[in-house]
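>>> Provided below for reference: sequence and predicted model.
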Amino acid sequence: MSSAWADAALLLASPSPSCSPLARPRYGRLRKGFPCTTRSKAGFQINHYQARSLKVEAKMDSGDGETQLAPVKFETPSGQLLAQILQSQPHLIPVTVDQQLENLTAEKIAQKEKAAKVPEDLLYKRIAEVKEKERQNTLEEIIYCWILFKFMENDIQMTPALSSSGGPVRDVSSLPNQEYKLQSIHSQDALEMIQNHLNLIMGEQAAAPLDTVVEISNLNLGKLYAASIMYGYFLKRVDERFQLEKTMKTLPPSLNEKLFTERDIKPNPFMDMESLVRMTPDGEMADVEEDEETNPNKLRSYVSRLDADTLQRYATIRSKESVSLIEKQTQALFGRPDIKVLDDGSVNAKDGKTVTLTFTELTHLVLEAAGFGAFLWEAESHVESKYHFVNS
């Protein structure tokens, strides 16, 4: 399934030009593929940041008098029902979700029985296709509602859509701190890899101050958000297996196998594999601390031992519904990118409007996206246990 954001994310690993300075002759970049402009004030350390998060409300004003729970609007009857329950009686979400999935299952079975009676009826086939699309939309909103429920359960307020005009730098002095809540979504092992993901994003700007100003296009910010969702999804998936093997004491005792390289992994439209294992330009493994890369009890070490096929499987979103949700969430936050497919089949994406934000806000967006990805894996797994829809 193709879409503007899926196509835009294909540009994730494209080379980035150097950033231009705003205040003085100083150059920097967030990471490969994310050109930006920065201006700094004093000291930033990503591994020990005390970042304040974006100030958002659990209920967002859509501008037309309606109240929204999250950037993506609920449009199906089931989604709207779940949204109402999420606002009024969130503790009923699990049982209501299961009931909606039972209804979908019954509807799907009834549809198949009717189709068996008129197998050659083209009109009925068309009706069945429409019904299947409606079920897919309902399934997406059920999954999305579960994700929102998990954010609420962790007392985390989601980011509303960014201003289309970019706007001035926002005052972060009075914003609520959600850093600990966002970090608590993950295991300590996964959190270490997310910290590495943040370090890779910041690049040489990792030592910059919290109030360093970043100017980045909506397109690049959207790609970064989508990639971080994918990374959170991957980490949750592989961490479940890692924690199980750790509990069962089946982890290999030492690192004897050859570590995978980027060449072992097929391109992914959202994920940048540079965030999994740091690579040097010639493709060899970059120097890292011995304990970090050889300790069998570290998730990073565990990931580096996975064979290419297993790693590729874990890094792939299992359902088209989840892919669609990533696209919708990203598009709802950052707008629809200007995408053009050229005659030779290549994709051209214009950067569009520029967003101005601080490292504090950028860090929050990345942590929120990683949390969204982790909750997406949980939601997808729960729904799959009640209603089969995933590809593998």
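Sure, I can see it. Numbering: from 1, shown residues only.

>>> For the rest of this, base every contact and every neighbour count on C-alpha atoms.
Will do.

>>> And the strands in the protein?
Under the criterion DSSP state E, the chain contains strands at 37-39, 60-61, 67-68, 213-217, 338-341, 347-350, 354-358.

>>> can I assume Tyr225 is in contact with Thr330?
Yes: using Cα atoms under 8 Å, Tyr225 is in contact with Thr330, at 6.9 Å.

>>> this is the other structure I want to compare:
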Amino acid sequence: MAVRASLNSDSDEPAAPIAPLQLESPVGQFLSQILVSHPHLVPAAVEQQLEQLQTDRDSEQKKEEPSASGTDLVLYRRIAEVKANERKKALEEILYALVVQKFMDANVPLIPAIAPSSSDPSGRVDLWPSLDEKLEQLHSPEAYEMIQNHLALILGNRLGDGTSVAQISKLRVGQVYAASVMYGYFLKRVDQRFQLEKTMKVLPNVSDEESNVEQAVGEGTGPTVARDSYESVSSHPEVSSWSGGMSNGGIGHGLKPSRLRTYVMSFDGETLQRYATIRSKEAVSIIEKHTEALFGRPEVVMTPRGTVDSSNDELIKISFGGLKRLVLEAVTFGSFLWDVESYVDSRYHFVMN
């Protein structure tokens, strides 16, 4: 699955896909063409589309239901439901197009759909460039400290090993990717508040002692992620502050003191839960669809005990450097998703979770 590019003027072959997910609605296909031909015009095109969606929604809300009951009323409600679903899909694809455009502005191509490369005899899937420095520059220094801790918890003592190759469950890598997208969304949300309070010089006095941080992490402070498959993203709109203990090194392995991290831990439970929740159903759906487009739809088999049967998991060969790039992209995707969701909501108000 890919965003369809328009044909080159001097070739019958389509241009290379710019994102794993193919946009299907008329609005999404229109924005896909602009992403390929004139990406800098995407914001203006989105403005026009949002105005039209708002007009359509206002018009629908002003209509009165037929006074008669029976077939006419059922038909009326069905038509209204179809139109509402069309607007929802258009909004999802507007969010996605804006995220893709932000990656294009940063000159960081999105990783294509994961599949063994025919050009690599070993069957590795990660022949993409690392671009670690470019991705790092897209986050504040405080946020990147948190991202480094997130990477340390996922990769453990392999964090500095970019060349070694391992066979890993594709489903498991998909879970890590989806959790990292949600982590990036959460991180951008709290970092935005942190940077504002830092600028206004009203930051609370929180301890930067590493031992206190590690103790809190070990006790599960913060939102958690525990998914049997990344298909369940929509039913668990929480994000893992510390990657749910995915690292071979265990909770707390390789963690470094971070002012933003201790700031987050100063939140009360209700505030933390609110910041850890994806606000709109459209954003939740985009995380799920993008991850599925990247890794494919997993065939999840349940055992009689109710656990996931991993015996038939597809294994992929990927270097630890490639896995790091995947996680960095996912965190950045989530960060961008927070930005574009906020932008779209300021012009077309979502129904928030």
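All right, it came through fine. Keep in mind that what you see is a predicted model, and the values were worked out from it rather than measured.

>>> Please produce CSV containing the strands of the first structure, extended by mean neighbour count and distance to Ser301 of the first structure.
Output for the strands of the first structure, formatted as CSV (neighbours: other Cα atoms under 10 Å; distance: least, Cα to Cα, whole Å):
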stretch, mean neighbour count, distance to Ser301 of the first structure
strand 37-39, 23, 34
strand 60-61, 16, 41
strand 67-68, 16, 41
strand 213-217, 23, 33
strand 338-341, 15, 38
strand 347-350, 16, 35
strand 354-358, 22, 32
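
>>> Tell me which of these sits nearest to Gln188 of the first structure.
Closest to Gln188 of the first structure of those, according to Cα to Cα: strand 354-358, at 26.1 Å.

>>> which outside residues touch that closest one?
The contact list for strand 354-358 of the first structure, computed with Cα atoms under 8 Å, 6 or more residues apart in numbering, reads 165-170, 210-218.

>>> how about those, which pair is most distant?
Ser165 and Leu210 (23.1 Å).

>>> which of those two has more neighbours?
Leu210 (25 against 10; other Cα atoms under 10 Å).

>>> Identify the residue range in the second structure corresponding to stretch 306-317 of the first structure.
Using TM-score structural alignment, stretch 306-317 of the first structure corresponds to residues 267-278 of the second structure.

>>> Quote the end-to-end distance of the matching stretch.
17 Å (Cα to Cα, to the nearest Å).

>>> Show me what Pro252 of the first structure lines up with in the second structure.
By TM-score structural alignment, Pro252 of the first structure lines up with Pro204.

>>> how about the nearest residue to its match, chain neighbours excluded?
Of all residues not flanking Pro204 of the second structure in the chain, Tyr263 sits nearest, at 7.6 Å (Cα to Cα, 6 or more residues apart in numbering).

>>> wouldn't the one you found be in contact with Val213 here?
No: using Cα under 8 Å, Tyr263 of the second structure is not in contact with Val213; the gap is 10.4 Å.

>>> neighbour-wise, which of these two wins?
Regarding Tyr263 of the second structure and Val213, a neighbour count based on other Cα under 10 Å identifies Val213 as having more, with 21 against 18.

>>> could you list every residue that touches the more buried one?
257, 261-262.

>>> now swap in Val238 of the first structure and tell me
Counting by Cα under 8 Å, 6+ apart, Val238 of the first structure has contacts 303, 314.

>>> Starting from Glu145 of the second structure, give me the distance back to the match of Pro252 of the first structure.
Taken as Cα to Cα, the span from Pro204 of the second structure to Glu145 of the second structure is 19 Å.

>>> so who does the residue positioned nearest the centre of the first structure touch?
With distances taken as Cα atoms, centre = their mean, the residue of the first structure nearest its centroid is Ile229 (1.0 Å). Residues counted as contacts of Ile229 of the first structure (Cα under 8 Å, 6+ apart) are 326, 369-374.

>>> Any chance of CSV for these, columns neighbour count and distance to Arg126 of the first structure?
Supplementary listing: the contacts of Ile229 of the first structure in CSV, determined by neighbours: other Cα atoms under 10 Å; distance: Cα to Cα, whole Å:
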residue, neighbour count, distance to Arg126 of the first structure
Ile326, 25, 28
Ala369, 28, 37
Ala370, 31, 39
Gly371, 27, 38
Phe372, 30, 35
Gly373, 27, 34
Ala374, 24, 36
